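Chemist: sequence first, predicted coordinates after that:
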Amino acid sequence: MTPADEAATACERIIRTLQADERVPAISAAVTRADRPAWTFHIGDAGAGRPVRPATQFRIGSVTKTFTAVLVLQLRDAGMLDLDDQLDAHLALPAHGQLTIRSVLNHTSGLQREPWGNLWDTIDVPDGPRLLEEVAKAEAVLSPRRRWHYSNLGFALLGHLVAAKTGSSWPDVLQDRLLTPLGLTDTTVQPRDDAAQGYLVEAYSDFARPEPHFDLAGAAAAAQLWSTADDMARWALFLAQPDPAVIARSTLEEMYEPVVVTDPVHWHTGWGLGLQVAPQGIGSDRAIDIGHNGAMPGFLAGVWCRRGVTIGAAVLGSSGTAGGIVAAPHQLIAASLREDPMDVEPFVIGDAAPREYAGILGRWWSEGSEFVFRWTKGHLEARSASAVAAAPPAVFAFEAPDLLRTVSGREAGERLELFRDPDGTVSYMRWATYRFTRDQETYA
């Protein structure tokens, strides 16, 4: 067997085991890598005895939020809004307009979880005008920025904000700005006729009861979309390796940065700007997966990429109770990389560091700890000597003679100042005001 065959066998076994053990009527799964052909696998009954096919759509629920978040960041990058703007700077609201766009994106707005009313009890979903009108009845259940609190209502409002800023509808903006440019032809706002049926699989029998399919109407931007595993794995790969014509890599990296944890005890998941951040492994095997899970009646979905690796995975299932569905993408990523590691990129001779800054390169010490500064791919970067491989380096940009600015990674935004002896040698540096010297030194 080739490594690719080994990976395919391992991934298929993960999905077959999940489908059997957690009694999922239908599962569709895919892994997409930049360096390999896509792997897909489909198993089960999509409803009425129909086999699952590659084009079978499943409801992806809150994975929809990742699309809405990218649309908001596109508008920010176009200068149409600022993330620290209040909602009511761009969207007329009867209440809660003082909440910032940023706080809604990372679920720290304190806004109640759902639109006003008992949506999940009555399946009475408000249309757009009614949802906005009933915002006046919604509660602020926590003070803004107090802690993480998931809010579908918040993301519904972001969808209306996108529509207000573009003069179009959220579905049309989604199609024009994301689905069409990325070729996600199997991702739709409304399900196709042959979409999978979602089920509630009874706990103590093998009977599966169909769940209703309904339109989220005014809350569509939070959880409306239907898609296939192949489309979602390619969306996950886009989140790892964006098309710069759609969104800048620096913007996606901004979205990755966790600003709050979802669980104050276990700290197993963080939240960036519309994206979940899930650490995987420990020690030197530490990795970070970026993505989102989704749930709607009868469906669960997990769509994830791995930070710093061009790989994405998606698992879509037609059971609302099989929690292994949302764990499986992480398992697929791990199995694919374990059995068939990424190609090793060859070393390519690069340009020399600018002559006046060559003296920066090498080992430096600060607070008793060792750092390594290197010139690579046309920029200066630094890493702690003890950093795990998955940790991104600090990257610097030149701002003035002997003054650089950290543009990403550790101490992002801080200055790196160079101090020279009379002969021009860099004798020490200050990074974020901390002294860096060639040898270990005390503060004295």
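Modeler: Thanks, I have it.
Chemist: going forward, measure contacts between C-alpha atoms and count neighbours the same way
Modeler: Will do.
Chemist: can you show me the helices along the stretch 201-350 of the chain?
Modeler: Counting by DSSP state H, counting those that start in this stretch, the stretch 201-350 of the chain has helices at residues 220-223, 229-240, 249-256, 324-339.
Chemist: P212 is in contact with G320, isn't it?
Modeler: No - with contacts counted by CA atoms under 8 Å, P212 stays clear of G320, the gap being 11.9 Å.
Chemist: which among the helices of the stretch 201-350 of the chain is found nearest to T122?
Modeler: helix 220-223 (17.1 Å; CA to CA).
Chemist: quick one: contacts for H268?
Modeler: Going by CA atoms under 8 Å, 6 or more residues apart in numbering, H268 touches 261-262, 278-279.
Chemist: what's near enough to touch the nearest residue to A220 once chain neighbours are set aside?
Modeler: Leaving out its chain neighbours, the residue that sits closest to A220 by CA to CA, 6 or more residues apart in numbering is A156, at 6.5 Å. With contact taken as CA under 8 Å, 6+ apart, A156 is in contact with 218-222.
Chemist: need those residues in TSV (columns: neighbour count and distance to A30).
Modeler: Output for those, formatted as TSV (neighbours: other CA atoms under 10 Å; distance: CA to CA, whole Å):
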residue	neighbour count	distance to A30
G218	23	31
A219	26	28
A220	27	25
A221	31	24
A222	27	23
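Chemist: next, the one to line up against it:
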Amino acid sequence: MLPTTSSALLRRVAVEQADSRAPSLIAAVVRGGETLWTGARGRVDGARPSADTQYRIGSITKTFVAVLVLRLRDEGRLDLNDPLDKHVPGTSLGHLTVAQLLAHTGGLTSESPGAWWERAEGADWQALAGSLTDGALRHRAGARFHYSNVGYGVLGELVARLRGVTWLEALSAEVLEPLGLTRTTPHPRAPHALGWAVHPYADVLLNEPTPDSGAMAPAGQLWSTANDLARWTRFLAGDTGEVLHPDTVAEMREPAHVDDGDAWTAGYGLGLQAFRDSGRRLTGHGGSMPGFLASVVADPRTTTGALVLTNSTTGVGVMTVALDLLKLVDEYEPALPAEWLPMERADPTLMALTGPWYWGPTPYALHLMPNGWLNLRPVNGSGRASRFRPEPDGTWTGLDGYYSGETLRVIHRPDGTPAALDLATFIFTRTPYDPTAPVPGGVDDQGWHGGSPPLRNF
């Protein structure tokens, strides 16, 4: 990055580390397929932390577990609407769906019953399941967002049941190894930071414990590095390799529930947090465990992302810093739009679909995209718009907005030319209310005319 950009980024990190009295803090910025910048302050073992220094990442672990669950969904091993009892029978939570557990909308208690799980040695699945009595449900399922660490302990067991190995073994084989995340582990490996609590009224430290969380580990067990989380941030922005289809990650990013209604700024999707900040739609996750705080955030539109790691229990605004780093990069070095290149070839039958179409009297334009995708948008720029992905049966499936998931098909005339588009039963015609097209309810045989309509005899 330009020296002025690097200086501004480092200053933001330095101010946070000093003002928040963080023992150490490291941050990074990514864009496209590379890490553009890293910066660190403070000390780990007497030296400035590097991009290979491990920190505990807390609830960012949940994003990895969610990816494992969505892989199972994409393979047809489960449906997000499946009740838990279908795959993990015998619990008091059997009526909750997989999607509700992923999105924290099942009403499940936030923490596991018993001792403070983040500081206590964790028990096995049987002990956790046995502790989840009827009192573990705090809200009606689906009624509201209620963050639940317990829910991700349950999802870890779901993965283990369907894979026949532990969730950590599945994670290593299916996600960490393919993406090259060699320094993301369930337990620390040198070089790593120690977790500290900073005294509120004196500049002294207290070491925090880092026990194995047992069955609750899927909620926050993992350790990672700036290098590894930079690759994970790129993954969340859409650079998914062969681990998940980008459309699935986009599905994970969509908020299933929001915290603040119509003017929402924060919500939660399928294992990913959603943010609206300074006109941008962002995704990511925060993490905290005793002695550690972490955050990752990405802008899928520009592929710019930021991450922050620190070894302090509280008091460091890691998510705020990550958002500020994104703002600084956008201000100093905004992302360039993707370079436009023409398609190598276009199917003549698809070319025949391009151009103006009308939903009633409203003009739309259909644009042909690479790989047979279609883009249907109102000519005036406002209204229902969507991209459509081709399907093997000759139809298209909507990917955005109002028509997401809906089917678009072409209605042909006897001579094979396109007469109309059927989009979720709405008929689009080549001219406004084309009388030769199959418009439901028919088209007034008086046609278009000026002034008052003629009187009819009834």
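Modeler: Right, received. Where do you want to start? Bear in mind the structure is a predicted one, so any value in this text is a computation, not a measurement.
Chemist: which two in the contacts of A156 of structure 1 are spaced the farthest apart?
Modeler: G218 and A222 (9.3 Å).
Chemist: quick one on the thing from earlier: nearest to P244 of structure 1 among the contacts of H268 of structure 1?
Modeler: For those, the nearest to P244 of structure 1 is A278 (24.6 Å; CA to CA).
Chemist: aligned counterpart of that closest one in structure 2, please.
Modeler: Matched to structure 2 by TM-score structural alignment, A278 of structure 1 sits across from F275.
Chemist: pretty sure that match sits against L282.
Modeler: Yes - counting by CA under 8 Å, L282 is a contact partner of F275 of structure 2 at 4.9 Å.
Chemist: how about the longest helix seen in structure 2, aligned to which bit of structure 1?
Modeler: In structure 2, taking DSSP state H as the definition, the longest helix is helix 3-19. The aligned range for helix 3-19 of structure 2 in structure 1 is 5-21, by TM-score structural alignment.
Chemist: tell me which residues in that stretch are buried?
Modeler: The neighbour-count check on stretch 5-21 of structure 1 (16 or more other CA atoms under 10 Å) flags 6-8, 10-12, 14-16, 18-19 as buried.
Chemist: how far away is the counterpart of S169 of structure 1 in structure 2 from G46 of structure 2?
Modeler: Applying TM-score structural alignment, one finds that S169 of structure 1 aligns to T166 in structure 2. Using CA to CA, to the nearest Å, T166 of structure 2 is found at 37 Å from G46 of structure 2.
Chemist: more crowded one of these two?
Modeler: Higher neighbour count among T166 of structure 2 and G46: T166, with 16 against 7, using other CA atoms under 10 Å.
Chemist: in contact with that one, which residues?
Modeler: Applying CA under 8 Å, 6+ apart, we find T166 of structure 2 in contact with 157, 159-160.
Chemist: buried ones from these, can you make that a PyMOL selection?
Modeler: To isolate the buried members of those in PyMOL, using 16+ other CA under 10 Å:
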select buried, resi 157+159+160
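Chemist: picking that back up, give the other helices and strands that the longest helix of structure 2 contacts.
Modeler: In terms of contacts (3 or more CA pairs under 8 Å, 6 or more residues apart in numbering; DSSP states H and E), helix 3-19 of structure 2 is packed against strand 24-31, strand 34-42, helix 318-332.
Chemist: quick one: that helix to structure 1 mean distance?
Modeler: Its matched residues in structure 1 lie on average 2.1 Å from helix 3-19 of structure 2 after superposition (mean CA distance after the TM-score superposition for structure 1).
Chemist: could you give the angle of that helix to strand 34-42?
Modeler: Put simply, helix 3-19 of structure 2 runs at 40 degrees to strand 34-42, going by axes from the mean of the first three to the mean of the last three CA atoms, to 10 degrees.
Chemist: between helix 318-332 and helix 3-19 of structure 2, find me the angle.
Modeler: Going by the same axes, to 10 degrees, helix 3-19 of structure 2 is angled at 160 degrees with respect to helix 318-332.
Chemist: so how many other residues sit close to the counterpart of T425 of structure 2 in structure 1?
Modeler: Mapped onto structure 1 by TM-score structural alignment, T425 of structure 2 lines up with T433. Applying other CA under 10 Å, we find 11 residues neighbouring T433 of structure 1.
Chemist: and the contacts of A156 of structure 1 as TSV, adding distance to G359 of structure 1?
Modeler: Conversion of the contacts of A156 of structure 1 to TSV gives the following (distance: CA to CA, whole Å):
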residue	distance to G359 of structure 1
G218	59
A219	57
A220	56
A221	52
A222	52
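Chemist: out of these, who's nearest Q331 of structure 1?
Modeler: Using CA to CA, these come closest to Q331 of structure 1 at A222, 26.1 Å.
Chemist: that closest one corresponds to which position in structure 2?
Modeler: Counting by TM-score structural alignment, A222 of structure 1 corresponds to A219 in structure 2.
Chemist: again with E253 of structure 1
Modeler: With TM-score structural alignment as the matching criterion, the partner of E253 of structure 1 in structure 2 is A250.
Chemist: how about D85 of structure 1?
Modeler: When structure 2 is aligned by TM-score structural alignment, the residue opposite D85 of structure 1 is D82.
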